[in-house]
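> The amino acid sequence is not available; the structure is as follows:
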């Protein structure tokens, strides 16, 4: 990549921000380089293609093959390609109303939500700068993505199906290409960047992975050769349920400070790459102050969209993110900032243009055309080399080594209550795991110098880049920095200042800022000293020896692991063990590691040896002869070193193979008012699971019906019903639910009645109930009659 030719420019910019970070809300320093938000010189052409739908495994109905193309016109040389994939919105809407419509294809009277048209302004900017852009429609996936991976694999298949078509049109299939493809500049498929919003970001990440190392054939919707090279990934407020980034392909993630939908999940596309592979690829995170989730897509934005849309930030009185607050961006401002920084990534990843690199690599400069938007960045990878990576082998004095994700408050970097959202994007757990070993930070204490000694001195030159978190809304956080080299010589490097981001208890504003100091006459670091001044405190995520530029990212097809499923019968005695499968695709040449999580409770690290193609994780349960539920076992996987993880989560089953006990239900109950109606439930033998009779109170049929004033008011109140005014029980929506507990053989359905002085004659109640017995449901009708005293 263009390294030497841009070193001088990048170093000049870096020096401006070498010993401090501009404060917020002040805008970061403007870049002294070409502004990627300014339209380019190319005339453009735009249009759509709509091909026959495609079948994708795990989806019942075919998915549309539709896209909006905006590309340079009148150009005969191949142009780099940027492919957009929108996120998950309802698939269909009813025009002229505020209503969505379920179903796929869209039922009569409804139309597909045109989410794929929502990046038109971004596409037009890129096309004017010489990039061919394609925005794909994915409503067919959105309507059917109730899957373990929320449709990530299906979205990957859809992206690669489109890329396969473009590869056809670039070759022998050129004459069959749609009109807009023939009018557009030729596609250079050796230079492709994917840009995905929301769940489209996770699908795009999977498509990058699948283009390097294919997924299992049974889940893959693309079966052709890979005839393209993906050189970069941009996530626009992306989801990241799998925390499974592709470590060797450069990426940039946009995180919204006021994202009310998925929050800052995308941070793990950066953090989770650390230590997995060579570290040569740049992974950048942008924090866009005041940006929500939806406004990046104009078709999800009120006043711009064809279908119903809204502002996803839910709390109107939030001091930072409430509508109209000074820190919030308007839709136009957010879309302009998104387009500008997306164009910066395209230039870095596809044109090897390091002149705009300072906008996205933590240097601390901004693009003037992004206007009032305040966009901050940090990065790992590229020309950085590790100096301090917190972990058990790091000696820590004057500070505290803490765990990013743990339920143990004494070890947690940031303890929080059960209902309290994470305050830092860096401390978010993996798919709701309570604990995730192996993720560490250093908590710095106000006024107390911290001395950090790694197990080995690190080679270092150029500058020292650190990712520091400070509390939101704080100012004047200054840290003195010094190092000791391997000869024992101590060197003061200067001070860095970091102000907190705007935040409330509802925002994840404890996001790391990148700060740098020059390593003057330093070639190694054996100790790092950080001295917080005054009341300053915070957390150090990592520290790196930094040089500007982007060396060759060394994109390679790492081996991948996919979690599979298994099923076994429980058996009658002893212990039954289920082998939870993980398949290995690709060649493992060096020892690799993956962490597996079983049932969201325990985890362990597995080693994958060279040549190994399959791993199994044992899970055991005691066998018996009592009826019970199937045991569902959740297995998650996350890369540690030397591999990628595709299908990160699957559910396996230990099938209970015992017959249900015989059930006797007393069908009638006759009482005098004031006594409880009672229907007994009896089992022929205990079960290992609750057996519950449930069902609604319905019209009694013959005779007078019990009313609300005939029952105990406290009992009614438990069901949210008041006695007055008196009305038939079948009209108030009463549903009963009574269980025989595990290990027990009897229970009763009881409804307390009250006495009154009204001569009413016999009154009746009817419950149409049922008991679920795994694969079948057995109906039972309960009749009760209450006589006057």
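Here it is on my side, so go on. These numbers were taken from a predicted model, which means no experiment stands behind them.

> Every contact and neighbour count from this point should use C-alpha atoms.
OK.

> Pull the number of nearby residues for residue 606.
Counted by other C-alpha atoms under 10 Å, the residues lying close to residue 606 total 16.

> dropping in the other structure now:
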């Protein structure tokens, strides 16, 4: 990285006072909005670049920071190296007229709720509940649990995906006196505060500076770890504070680095469990079955564990990763995880990853491989927030400061103290039940736990009063996909006063399923923060205005004998623009014209809107849920000759619903293991290049590890954390059988302004019949070659009656970086407090000049004493400047003329 000539300081006064004066004049014609404080909008080839400057670094949390324009969320933002500048590109031209752009808050969009908001809250306080499972997955087993820890240092491993070093530290839960090699489950926490004992916005990122202590997030999963260990599993919970300190600089927000860290730990355990050594000597020799491995990741850890599973496959499947459980996960790059059993836990009251984007792991993986025979599910856990699954993130239980992440207003279904909200202990018990049950099912083959994950809403007793809704996709060999409902139906499929159309996304454009709703309420249509051009999933929207409507799906010859299956299933959700409760009738017709009918409401509450929305607009969520009809509920028809399945609108006069994934299936485990698919990777033609001034082209190559016998699809997006450097473009790449390489050319934009060296690259997403290989992001480091601008500060001349006056700071050329100058006011014949004052506190004077802004004031207040006196002087000693050339210290004079 090229070093700029600058003087760097912590300038904590700047961080604490919040008293920057933003320059308002914009010499650069690209700046089309110049507000008076800390945000502006610039025109770019891809839309509008929105930039916000914070007084302190953005809070450390798992989700990307969301920006809002006049209280309307406009999208997730990228963070600068100091986490104080947030930026995003939007095509929404209304940002030009915004009166305020800032970090989004929980109260944004109040009053913009759907008509159905809150109407079903009473129902969800006492909802339909399935039967209790006969065996409890989290009940203590027959083994005592031993706990050990290891710590190989704070900078013990270099992670290429982060270009930084991380700690290697873990906590091991073992079944005491268990014989033989045992299944291994690895836990990975998410992005949380990494040091405590010092202000979180101060000091070097990692290791913790003097006075700071590492937050022991890896110790927060005792309940599920002990439950598993007591039943004979080896559980390793690893620490990733070093990644949390730096992952805002990673192209993929750290998922590759987390995967590398997990595989590094598994590599250590391969040695420690075979030849021994390390911190445990011979204690674990012969005790770890690394061909039967499960991965649980919380939040960004979930993203990392999904990547670990595919990276393991790319490295030759050294470890038998057979089950992955992302817990309240992020999914910034729309990864897919075929051929590996997966269950995603979605806490309905998540106040961090509030858009429940982990839903995309399920949606994008459903049909991602023809060879996929694994089962997958989502478990929506009502009343649960993001943090409380980890005791080290829970107030009253944690060593470091912690909080309830749900930003309650006192009236909402998810607020602390509301009857619908789980206590921390209740949430942890429910989490332990589903985490333990999932791994006992898929690693231990304890089929008694299948009903927890097959969509039948069977409950675990240790989960207590927790309300769950489970969506499941059965293995391919036990499933007939009648219609994915993501393509237009044949002509004549819809009759009566009904229409069926394919929709995708949450947008104001035609063809969207939801028009401009708060993106936090529509998890199926979240735009991946790093892959905004990858298309959202499509579903069918069925709307009707009468009770004579119907939509029909025919079964082709050869698929009409459905007797081998147990259930007829599909996913459904009410349209938030319609009624909170609606209903349909499912009719199955055989070859003789005989039919059987089942109301959806008789078997499922999928068409009852989820709770919330009375106080803030993060709720209710629009989530497709399971409608499951046992074939035994279809008497009187020939199941060996079923001709069609119809959805009738005979129960409600008007309505609108979303539909997806019509299938016949039988629950089962299928086959799960490391993926055997070819891997797709991205690589830049050159790893480093000079930026230049006129732009140009840069090539990337997307390659398959081996030829495929079927077409392979992957999406690719040219992107950078600095959106004014490269044109962001999306590409759908199709590898025909035998083809192993595509070339993608990125357009580098002209740039003559000083800036940071940045990575420009190609991000892969949503692969089909392939998995992401060694590199999901092909990167070129673009070396900035523009000179650092010179800063000049003009003397101040004012009169007593002016009120506020300013030294004027000017740059010799606009910059793409934030230029900060700070100093101290010094008395001459004028005295601080009597004749002039700082606009912030003490003797501080300073200013920020944002990217593209070439001049700005460094303000002081002038005291009008109404006493006739001679001209007075003082000065400012500027001793810190960042990202500009200015000899320091530099003293600039100020003169106050008397006007009495």
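Right, received. Where do you want to start? Note that this is a predicted model, so its numbers are computed, not measured.

> any idea how far residue 847 of structure 2 is from residue 698 of structure 2?
37 Å (C-alpha to C-alpha, to the nearest Å).

> Comparing those two, which shows the higher neighbour count?
Neighbours around residue 698 of structure 2 and residue 847, counted as other C-alpha under 10 Å, are more numerous at residue 847. The numbers are 25 against 19.

> Tell me the secondary structure at that one.
Per DSSP: H, G, I helix; E, B strand; the rest coil, the local secondary structure of residue 847 of structure 2 is strand.

> gap between it and residue 195 of structure 2?
Distance from residue 847 of structure 2 to residue 195 of structure 2, counting by C-alpha to C-alpha: 29 Å.

> now residue 570 of structure 2
Distance of residue 570 of structure 2 to residue 195 of structure 2, given as C-alpha to C-alpha: 46 Å.

> how close does the alignment partner in structure 1 of residue 326 of structure 2 sit to residue 115 of structure 1?
Using TM-score structural alignment, the partner of residue 326 of structure 2 in structure 1 is residue 235. Between residue 235 of structure 1 and residue 115 of structure 1 the computed distance is 16 Å (C-alpha to C-alpha).

> Looking at those two, which has the bigger crowd around it?
The residue with more neighbours, out of residue 235 of structure 1 and residue 115, is residue 235; 31 against 26, by other C-alpha under 10 Å.

> Run a quick neighbour tally on residue 697 of structure 2.
Neighbour count for residue 697 of structure 2, taken as other C-alpha under 10 Å: 10.

> which residues sit in contact with whatever residue of structure 1 lines up with it?
Mapped onto structure 1 by TM-score structural alignment, residue 697 of structure 2 lines up with residue 577. Taking C-alpha atoms under 8 Å, 6 or more residues apart in numbering, we find residue 577 of structure 1 in contact with 618, 619, 620, 621.

> would you say residue 577 of structure 1 is within a strand?
Yes - assessed by three-state DSSP, residue 577 of structure 1 belongs to a strand.

> Quickly note the distance from it to residue 605 of structure 1.
Noted for residue 577 of structure 1: a distance of 20 Å to residue 605 of structure 1, by C-alpha to C-alpha.

> Could you do residue 451 of structure 1 as well?
Distance, residue 451 of structure 1 to residue 605 of structure 1, by C-alpha to C-alpha: 30 Å.

> try residue 565 of structure 1
In this view, residue 565 of structure 1 and residue 605 of structure 1 are 19 Å apart by C-alpha to C-alpha.

> next one: residue 166 of structure 1
Using C-alpha to C-alpha, we find residue 166 of structure 1 at a distance of 41 Å from residue 605 of structure 1.

> out of those two, which sits in the busier spot?
Each of residue 166 of structure 1 and residue 605 has its neighbours counted (other C-alpha under 10 Å); residue 166 has more, 21 against 16.

> Can you give me every residue that contacts the equivalent of residue 87 of structure 1 over in structure 2?
Under the alignment defined by TM-score structural alignment, residue 87 of structure 1 is paired with residue 190 of structure 2. Residues in contact with residue 190 of structure 2 (C-alpha under 8 Å, 6+ apart) are 62, 240, 244, 297, 298, 299, 300, 301, 302.

> Repeat that for residue 193 of structure 1.
The neighbours of residue 193 of structure 1, taking C-alpha under 8 Å, 6+ apart as the test, are 81, 82, 83, 230, 231, 232, 233, 234, 346, 349, 350.

> SS state for the equivalent of it over in structure 2?
Aligned by TM-score structural alignment, residue 193 of structure 1 pairs with residue 294 of structure 2. Classification of residue 294 of structure 2 by three-state DSSP places it in strand.

> roughly how far apart are residue 294 of structure 2 and residue 609 of structure 2?
The gap separating residue 294 of structure 2 from residue 609 of structure 2 is 34 Å, by C-alpha to C-alpha.

> Excluding chain neighbours, give the residue nearest to residue 562 of structure 1 in space.
The shortest distance from residue 562 of structure 1 to any non-neighbouring residue, by C-alpha to C-alpha, 6 or more residues apart in numbering, is to residue 647 (4.6 Å).

> Is that neighbour in contact with residue 149, as I believe?
Yes - with contacts counted by C-alpha atoms under 8 Å, residue 647 of structure 1 reaches residue 149, the gap being 7.2 Å.

> Please identify which of the two sits among more neighbours.
Neighbours per residue, other C-alpha under 10 Å: of residue 647 of structure 1 and residue 149, the larger number sits with residue 647, 26 against 18.

> Over to the more buried one. Which of the three states is it?
When classified by three-state DSSP, residue 647 of structure 1 comes out as coil.

> List the contacts of it.
The contact partners of residue 647 of structure 1, taken as C-alpha under 8 Å, 6+ apart, are 149, 153, 561, 562, 563, 564.

> Please work out which residues outside stretch 753-771 of structure 1 touch it.
Under C-alpha under 8 Å, 6+ apart, the answer for stretch 753-771 of structure 1 is 673-677, 691-700, 703-706, 709-712, 729, 736, 777-789.

> Please check those and keep the buried ones.
Buried subset of the contacts of stretch 753-771 of structure 1 (neighbour count, 16 or more other C-alpha atoms under 10 Å): 673-674, 676-677, 691-700, 704-706, 709-712, 729, 736, 780, 782-786, 788.

> Sitting in strands, which of those residues do you find?
Using DSSP state E, the subset of these located in strands is 677, 691-698, 704-705, 736, 780, 782-786.

> Residue 769 of structure 1: which element?
In the assignment (DSSP states H and E), residue 769 of structure 1 maps to strand 763-773.

> That strand against structure 2, how far on average?
Following superposition, strand 763-773 of structure 1 is found to deviate from structure 2 by 7.3 Å on average (mean C-alpha distance after the TM-score superposition for structure 1).
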